[in-house]
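Student: Model the structure of this input:
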Amino acid sequence: MLLSQIHEPNDLKRFSVEQLTPLAAEIRQFLIEKLSVTGGHLAPNLGVVELTIALHYCYNSPRDKFIFDVGHQAYVHKILTGRMDRFDTLRKYKGLCGFVKRCESEHDVWEAGHSSTSLSAAMGMALARDLKGEDNKVIAIIGDGALTGGMAFEALNHIGHEQKDLMVILNDNEMSIAPNVGAMHNYLTKIRSDKNYLRAKDEVEQLLKKIPAIGGKLAKTAERLKDSLKYMMVSGVLFEELGFTYLGPVDGHDLSGLIEAFTQANNVSGPVLVHVLTTKGKGYTPAEEDSHKWHGISTPYKIESGQLLKAVGNPTYTDVFGQTLIELAEQDERIVAVTPAMPGGSGLVKFGERFPGRMIDVGIAEQHAATMCAALAMEGMKPVYAVYSTFMQRAYDQIVHDICRHNANVMFAIDRAGFVGADGETHQGVYDIAFMRHIPNIVLMMPKDENEMRHMMKTALEYNDGPIAYRYPRINVPGVPLDEELVPIPIGTWEKVREGDQVTIIAVGPMVQVAEEAAEMLKRDGVNAGVVNARFLKPLDESMLLSLASASTKLIVLEEASQAGSLGSAVLEFYAEQGIVDADVSLMGIPDRFIEHGSIKEQLQEVGLTAEAVVQRIQQYRAEHQFTFGKKVKPS
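Tutor: Got it, this is the predicted structure:
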């Protein structure tokens, strides 16, 4: 086997070009077999096998910088840089990361879990190289889907202006996670379909070389002729006008063609863009036929059939959101669903089938989506911005400036709120409470179960006084009975789930169930613990907070969110504003550090957000303060 001979990129250079094709087949088989056990981003990596091999064959990592946009297509890069023996731990707790990770290898020079960052990073590295007087190559690998992100256009503009030596590889597979949308997608489609462009361009360039250099005038005429051809043949005009030398399209599964294209690129000064056409899921029929499904799989599968081995269980919160939104949209024709390239992940596929004119996928453009929702709301529509918590971070300014400042009646459906498991630190949805609750005009909610979530969606629909958000986690729902009639929940009201007179746990979302489990454990130890469902994160239930303070009970605020700035901080701020200095409040949230990949259960255990940890905190408090909750222990 050729693959077993590779322990670092230099080992690859001992192979002939002819040997690289069977090596690619071995890598594909390795990925298919390993991911059938661990799960992961299969289709994106199957599509870049030859491209990654050609890069490492032609260049010298880590001296030459490979910058992968997003990073979920870097499994082949990991294999070729000495991490093949760790693939059994892929995306597992303390194991190999599913994205590029700087602490894993010197070959990982840039890490990202969000798209459209690679070109800006490449420009920064090219500038640093030149300032230091070095001469290494800087190569950014970006997908056509990521080019819908505004940050990528900003970087293209700056790179073309500065004319730094760097290469952009456009990995064009017509997909991001879902099929791409937008003008850039349509433009690239024209290039893909123009099969005569490259041959015609080469022929004219050869013709121009044969014209004797009789003088500057003829040379200028020849250059104008070349430019005219460029416009006539369409391909690459946009990139060339931005200041890039455009090469392509190149078959991304033809190793000889890729190596030849990179050789040509090396002879170009200034920025060059190599347009590479690939097939997402290449080499595995199920992934080729449904690259959306196989973009990222979280469960094992049968290699022969492609059948996912999912455990039978309750639907997810995302499923409940998607179905409920259809029900509400049937009653209110003003509802419009908006998603930034995540119709499947956000549970909107069936909504789009039922209401194709009211389902808007803007591509990877979270900022544009937010401002567009503000305008939709101002014109009397009821936009529902369905977005992952981690991706909503990208639209922070638009939320402040265009939605909340205008008090626009936008509904936020914030998916993946809390820990997300194997995708790890770049995707954890643990900061949105902290960065949204301080913005004026917004209402924030989180349900304890799927029934309450449905009522929250009705609450949001009937709320007309500004932006309102409901956030929900990436887990299966508890499976509680569903009410037939949906009614609004009074804004800013909490719910006493369990009465208690010694200690009260104020919890939100899935932590309400954890709090109830802890209360049962404490009851067996003679402690009567109350549980409050703090379903409104903003506004707070001030009357309940005042009553809890006057009852002189110990308060624990329990949340699966950043401890800095989230619900616990809001509670402490409220008591400070009221001049209540003797409220006994302890916070249990996510500490001030990034939590890496693993299962959600392992992540919760790592930060102490379990029923056992809550009980331990309360028992420790009782021992330290010599209290039996309400009665001081007499010294013996």
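
Student: switch to C-alpha atoms for all contacts and neighbour counts from now on
Tutor: Will do.

Student: what's near enough to touch Ala178?
Tutor: 292, 341-344 (C-alpha atoms under 8 Å, 6 or more residues apart in numbering).

Student: Return the members of those classed as buried.
Tutor: 292, 341-344 (16 or more other C-alpha atoms under 10 Å).

Student: The residues you listed in strands, which ones?
Tutor: Among the buried ones among the contacts of Ala178, no member falls in strands (criterion: DSSP state E).

Student: ok so, going back, any chance of the contacts of Ala178 in TSV, plus distance to Gln19?
Tutor: Listed next are these as TSV, based on distance: C-alpha to C-alpha, whole Å:
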residue	distance to Gln19
His292	31
Ala341	38
Met342	39
Pro343	41
Gly344	39
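
Student: another one to check against the first:
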Amino acid sequence: MNKHEDFLLNKISGPQDLKKLSIAEMEQLATEIRTLILEKDAYEGGHLGPDLGIVEATIAYHYVFNAPKDKIVWDVSHQTYPHKMLTGRAKAWLDPDHYEDVTPYTNPDESPYDYYSIGHTSTSIALASGMAKARDLLGGHENIMALIGDGSMTGGLAFEGLNNAAIEQHNLVVVVNDNQWSIDKNVGGLVTALQKLRDSNGEAAENPFKAMGFDYRYVADGNDLQAMINAFKAVKDVDHPILLHINTLKGKGYKPAIQDEEAHHWVSPFNLATDQPTAAASSAPTPNSIALDVIKEQINAGQKIMAINAAIPGVFDLDHFKQEFPANYTDVGIAEQESVAFAAGFAKEGGIPVLMENSTFLQRAFDQLSHDVAANDLPVVMLVAGGRISNGSKTHLGIFDQVMVANLPNWLYLAPTTLKEEQAMLEWAIKQRRHPVAIKLPANVPVSDDQEVATDYSELTYRINPGQKVAILALGDFYGLGKQVATALNATLVNPVSANILDQAALDKLAANHEVIVTLEDNTLDGGFGQKVASYLGQKDVKVLNYGQKRVYTDQTPVEQIYQDNHLTVKQITADIKNIL
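Tutor: Sure thing, here's the model as predicted:
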């Protein structure tokens, strides 16, 4: 039910309606948009600070330009809630019954005003440059704009994009949304350059954008609607590359988001009156707490460890760690390639890097995982979070980490089934100095169980609980699922320990003593663990069933539905096995 029927936003079906409004009415609209962002995010979570800070710039853009003919590429696109409201999708914020109608990132399937599915950082300038080149070749004249910021300028592709955008022959506008933050506080030398430009009202002699050849413009208050309208009018239809630097306030309109930008970049459901999460905090051990306890113990024992993070300390609960061990912590910004190469360099000089990556962002660093780490066989330790089937946007899926890491030479990819096993794996990985080791952080596993926990993973040995006829090889988080299937069928249950190194002796015995071997993995099937097992057992007289996710992009699909579609329920798996038997 729409409780905001009196809101002006109800009358905005698209940018054409926005163009009829006065400045005062657009300022009222900005207030309404912020109210709706806060209400929806409080109810179901989402990106908060970035969207609150970009409201005036978004209104001004759609007031001045003629979308969708004129095109804007939103970097990361986690700051596009206002854009979606102004382009025919306001009901997804006005009416709680329609909160799920839209995805949290730009999505061409939703609207002609969105040009890409984008959820990773630093890509906008390169994309816009390609669009501008195509426009010129095809004889078009529309305005092409890239809006980048909120930390995206720390990624290497942003600089590659700038390098090429600066020499475009015709219209191309790069808007740098400078809110002084990314997910965490911005890092690196660019911070200094932007600070000098802000302090000098854009007049500093040390201007990296002018040095590259851009026509540089500055807006001191990017949250001033009239100033943004004037700035956009001034760059519209200009026939050369322009860089428009706007200074905005992340979290504008919500005091807690201004006071603590990191905690309010993305929020879980919370109470608007108190700013407190609605879910109760737990003191139970977590994969993060186990990992950090090991790292702290090893540092205190004299190990020269560097915890390396690419701008996502909250994912690994690193806030207290980085205060307690500042000399053992490096945040490279939103730059996964840099984080992996940095770790390789640290390892080469004899240090012990513990690299902390999110599965969905790790794909940005694939070349470094292969070229800099694996090809040089450097003992980098890597913790991978979020590597599982989830209900996220198709830009934020965690089902490709095994395919990336487990198929590279020299990498060992371990998958713990309990927190005790995670602890043992990390302790061993830090002490061994022979090869790169990755550990898939579990999500839904017990602290311990009745399995024996190894202390040395140099030689992989499967952990086997014997049963009859059927052997269930259940990797990592899916060990619990495997246990249910094994119980239902009185089957053998196997903890494979690793996503890529096979215990061939164990597989030979399992194939000789069982009719069916089943693999379960919380990742994509193609190129995954199950296919490695099936390939090895191809000439054996045993049937092999592989279970995981099909090679498709899901988009905000409920996990239960994904499981159902991929035959990943206990009922479906046991039925499949019984049919074969």
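
Student: if we go to structure 2, which of the contacts of Ala178 of structure 1 are intact?
Tutor: For the contacts of Ala178 of structure 1, the aligned pairs still in contact in structure 2 (both residues aligned by TM-score structural alignment, their matches' C-alpha atoms under 8 Å) are 292, 341-343.

Student: wait, which of these is closest to Gly40 of structure 1?
Tutor: His292 (13.0 Å; C-alpha to C-alpha).

Student: what's the spacing between that closest one and Glu174 of structure 1?
Tutor: Separation of His292 of structure 1 from Glu174 of structure 1 (C-alpha to C-alpha, to the nearest Å) stands at 11 Å.

Student: For Ala155 of structure 1, which non-adjacent residue is spatially closest?
Tutor: Leaving out its chain neighbours, the residue that sits closest to Ala155 of structure 1 by C-alpha to C-alpha, 6 or more residues apart in numbering is Ser120, at 5.2 Å.

Student: same question, Asp541 of structure 2
Tutor: Asp541 of structure 2 sits nearest to Ala511 (C-alpha to C-alpha, 6+ apart), 7.1 Å away.

Student: ok, now Thr417 of structure 2?
Tutor: According to C-alpha to C-alpha, 6+ apart, the nearest residue to Thr417 of structure 2 is Gly476 (4.6 Å).

Student: what's stretch 41-60 of structure 2 aligned against in structure 1?
Tutor: Aligned by TM-score structural alignment, stretch 41-60 of structure 2 corresponds to residues 35-54 of structure 1.

Student: To clarify, my last question referred to stretch 131-138 of structure 2.
Tutor: The aligned range for stretch 131-138 of structure 2 is 125-132, by TM-score structural alignment.

Student: what's around Leu460 of structure 2, how many residues?
Tutor: 16 (other C-alpha atoms under 10 Å).

Student: ok, the aligned partner of it in structure 1 - contacts?
Tutor: Using TM-score structural alignment as the criterion, the counterpart of Leu460 of structure 2 in structure 1 is Gly492. Applying C-alpha under 8 Å, 6+ apart, we find Gly492 of structure 1 in contact with 536-541.

Student: Format the residues you listed as CSV; extra columns: neighbour count.
Tutor: Shown next, in CSV, are those (neighbours: other C-alpha atoms under 10 Å):
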residue, neighbour count
Phe536, 25
Leu537, 24
Lys538, 23
Pro539, 17
Leu540, 21
Asp541, 18
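
Student: Take these and map them onto structure 2. Which survive?
Tutor: Kept across both, from those, using both residues aligned by TM-score structural alignment, their matches' C-alpha under 8 Å: 536, 539-541.

Student: What is the nearest of the residues you listed to Thr21 of structure 1?
Tutor: Phe536 (57.4 Å).

Student: Confirm for me that that closest one is in contact with Met446.
Tutor: Yes. Between Phe536 of structure 1 and Met446 a contact is recorded at 6.6 Å, counting by C-alpha atoms under 8 Å.

Student: secondary structure class for the residue nearest to Asp541 of structure 2?
Tutor: Following DSSP: H, G, I helix; E, B strand; the rest coil, the label given to Ala511 of structure 2 is helix.

Student: and the aligned residue in structure 2 for Ile360 of structure 1, how many residues sit next to it?
Tutor: Using TM-score structural alignment, the partner of Ile360 of structure 1 in structure 2 is Thr330. When counting by other C-alpha under 10 Å, one arrives at 19 neighbours for Thr330 of structure 2.
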